[in-house]
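>>> This is a predicted model, with the sequence first.
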Amino acid sequence: MKLLESRIPPLALVVIAGGLMWGISRLAGSVAMPGGIRLGVTALILALGVFFCVAGVVSFRRARTTVDPRTPEAATALVDSGIYRFSRNPMYVGFAAILLSWGVFLASPWSLLGVAGFILYLNCFQITPEERALQGVFGDAYTAYRSRVRRWL
């Protein structure tokens, strides 16, 4: 089932989705939002997204395991502490929040399709193959982890 696996780094997908969102916002236009509110909401969501990303990387570094999602079979530790107690994919949650903040900043509801597309793509082509690989590496421990922690939030 290698055809369904993504070899595109998720950070590159964020950049691609962000570019598509910008393009959509230029075509579809934006809605009027008070600048202060728009910037405040953008900053809050962005900070939350960065927090999730950084917390995920820090947890992986502490466990001394790979952060490269293209090679989940190289994982040397099942990280289930820290932010991983709340989400099996906090870095992806963070990326989605960063894209959401970009959509708020653009003030274009149609641009939010980029966030939805990013999440759908990751679910199908990144997370599902990762989960298969992690199941193979960690077996019952990963099954137990999956049963107690949600994929996203």
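Received the coordinates, thanks. The structure presented is a predicted model; accordingly, all values stated were derived computationally and were not measured. Numbering: from 1, shown residues only.
>>> Please make it C-alpha for all contacts and neighbour counts, starting now.
Will do.
>>> Excluding chain neighbours, what is closest to the residue at minimal distance from the centre of the chain?
Centroid-nearest residue in the chain, with C-alpha atoms, centre = their mean: residue 92, separated by 1.5 Å. Sequence neighbours aside, residue 53 is the residue nearest to residue 92 in space, at 7.4 Å (criterion: C-alpha to C-alpha, 6 or more residues apart in numbering).
>>> Looking at this protein, which helix is longest?
Ranked by residue count and defined by DSSP state H, the top helix of the chain is helix 35-63.
>>> First-to-last residue distance for stretch 25-36?
20 Å (C-alpha to C-alpha, to the nearest Å).
>>> what comes up buried for that stretch?
Judged by neighbour count using 16 or more other C-alpha atoms under 10 Å, the buried positions of stretch 25-36 are 25, 30.
>>> And here is the other one:
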Amino acid sequence: MLELKVPPLLLFNIFAAVILLPAEYPIRLDNYGFLVGCILVAAAMLIALLATMTFKRAKTTVNPYSFDNVNALVTSGVFGYSRNPMYLAMALALLGIGFIVGKVVLAMLVAIGFVSYLTKFQILPEERLLADLFGAEYRQYCQQVRRWI
């Protein structure tokens, strides 16, 4: 059973809201910060889209709460670079939002908190379930591909 009771997408939105709260002194990075933020958000969207398409091609579930519907270990595409590209995309999007609104330091702290929380309460339990489901094949995949990047 997964330990995270809050769906990852909702968790992402909560962490993003922290970045978007009004601040007295946002860091102004002029157009460069905005551009970097847009690039990060675009990269995040691309990674999430590619990961979703890879799951769909494998005919397995994208939903982290429906482990009964997991029927394939997906290791190709973006999953060849990160075991958690969708969560990585969320973390990149948080950083991008921070750059866009001029709250880079806060965004970095929020992204670190997001990654730490998600790793403990979502990813580690998922890894245990996947190891039970796919055994040696999954353990070998873990040795070849990093959890995040």
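Looks like it arrived, so ask away. From a predicted model like this one, the values you see are computed outputs, not experimental measurements.
>>> in the longest helix of structure 1, what's buried?
Here helix 35-63 of structure 1 shows 38, 42-43, 45-53, 55-57, 59-60, 63 as buried, counting by 16+ other C-alpha under 10 Å.
>>> could you pull out the helices for structure 2?
8-20, 30-57, 85-101, 104-118, 124-134, 136-144.
>>> Mind telling me what residue 142 of structure 1 corresponds to in structure 2?
Aligned counterpart of residue 142 of structure 1 in structure 2: residue 138 (TM-score structural alignment).
>>> and the gap between the closest residue to that match other than its chain neighbours and residue 140 of structure 2?
Computed as C-alpha to C-alpha, 6+ apart, the closest residue to residue 138 of structure 2 that is not its neighbour in sequence is residue 131, at 5.7 Å. Distance from residue 131 of structure 2 to residue 140 of structure 2, counting by C-alpha to C-alpha: 10 Å.
>>> One more: residue 88 of structure 2?
Distance of residue 88 of structure 2 to residue 140 of structure 2, computed by C-alpha to C-alpha: 21 Å.
>>> Which of these two has more residues huddled nearby?
residue 88 (20 against 11; other C-alpha atoms under 10 Å).
>>> Now do the residue nearest to that one when sequence neighbours are not counted against residue 94 of structure 2, distance only.
Nearest non-adjacent residue to residue 88 of structure 2, counting by C-alpha to C-alpha, 6+ apart: residue 148, 6.3 Å away. Separation of residue 148 of structure 2 from residue 94 of structure 2 (C-alpha to C-alpha) stands at 15 Å.
>>> Neighbour count for the two, which is higher?
residue 94 (33 against 15).
>>> Counterpart of residue 118 of structure 2 over in structure 1?
Using TM-score structural alignment, residue 118 of structure 2 lines up with residue 122 in structure 1.
>>> and its match, how far is that from residue 131 of structure 1?
12 Å.
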